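**Student:** Predicted model, plus sequence, below.
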Amino acid sequence: MMEVERPITVGDFAPRVGKTFAVPVRGHRLEMRLDAAQELPGSSRIGGGFRLEFIGPLDPVLAQGIFPFEIARDRYEIFVVPIARDQSCTRYEAVFF
């Protein structure tokens, strides 16, 4: 697994919309599907601003925090916040601005 150490960009994620990331949490591996990768204009952040939206299982609900998101050979440390929940899933958002 290769930890991505440069500033990440929307370009790292846009091709992966619809793909599933593994998120190791407390001895389990949750599956989180990337549902959206949206550019956020006007950011002075190196690499530009963007937001990600993930769909995870109904339970367990992750508290806001930094978690490792793994896909293929890449690993990203991402701060996510739960933003919505319905009968079948929990949605999470990450904002890079």
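**Tutor:** Sure thing, it's come through.
**Student:** can we go C-alpha only for contacts and neighbour counts from here?
**Tutor:** Will do.
**Student:** quick one, helices of this structure?
**Tutor:** Counting by DSSP state H, the chain has helices at residues 10-13.
**Student:** try this one side by side with the last:
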Amino acid sequence: MAGTADLAALSIDDFAPHLDAAFEMQAAGGAVPLKLVKVDPAGNSGRAGGAFSLIFVAPTGPWLPQAIYPVQHPALGTMEIFLVPVGPAFGGNSYQAIFA
């Protein structure tokens, strides 16, 4: 597995190839499987490569509060991502991360 990812260095191009891939979020109650279901550009920003949005979906069940969670992926490594619950979608609980 890759190490800890530098969030400032990640771009939409790093995530786009992993659409529909499995990720894992570490929460207080244990590991939660996630699937990356949407990768969208979000306009220009002061960020190199521009802003972008990711939507992850977790299995249905209790919602986790918005917070910074360690999210792991075999190729991208571990990322500390601020995830916000955005409602039921894609057959589960969806969470959004915005890189701006």
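**Tutor:** Everything's here; your move. None of these values were measured; they are calculated from a predicted model.
**Student:** Superposing both, give me the TM-score.
**Tutor:** The TM-score (TM-score structural alignment, normalised by the length of the first structure) is 0.87; 96 aligned residues with a C-alpha RMSD of 1.7 Å.
**Student:** so who does the nearest residue to residue 72 of the second structure once chain neighbours are set aside touch?
**Tutor:** Using C-alpha to C-alpha, 6 or more residues apart in numbering and skipping residues adjacent in sequence, the residue nearest residue 72 of the second structure is residue 78, 4.3 Å away. Residues near residue 78 of the second structure by C-alpha atoms under 8 Å, 6 or more residues apart in numbering: 2-5, 70-72.
**Student:** Now with 6 Å, please.
**Tutor:** By C-alpha atoms under 6 Å, 6 or more residues apart in numbering, the contact set of residue 78 of the second structure is 4-5, 71-72.
**Student:** What distance do you get for the equivalent of it over in the first structure to residue 85 of the first structure?
**Tutor:** Structural alignment (TM-score structural alignment) places residue 78 of the second structure against residue 75 in the first structure. Distance of residue 75 of the first structure to residue 85 of the first structure, given as C-alpha to C-alpha, to the nearest Å: 26 Å.
**Student:** any idea what residue 38 of the first structure aligns with in the second structure?
**Tutor:** So, by TM-score structural alignment, residue 38 of the first structure is matched to residue 40.
**Student:** swap in residue 16 of the first structure?
**Tutor:** The equivalent of residue 16 of the first structure in the second structure is residue 18 (alignment by TM-score structural alignment).
**Student:** ok, which stretches of the second structure are strands?
**Tutor:** Using DSSP state E, the strands found in the second structure span residues 22-27, 30-41, 52-58, 67-73, 77-89, 92-99.
**Student:** once aligned to the first structure, how far is the fourth one on average?
**Tutor:** Put plainly, it is strand 67-73 of the second structure. Strand 67-73 of the second structure, aligned to the first structure and superposed, deviates on average by 0.6 Å (mean C-alpha distance after the TM-score superposition for the first structure).
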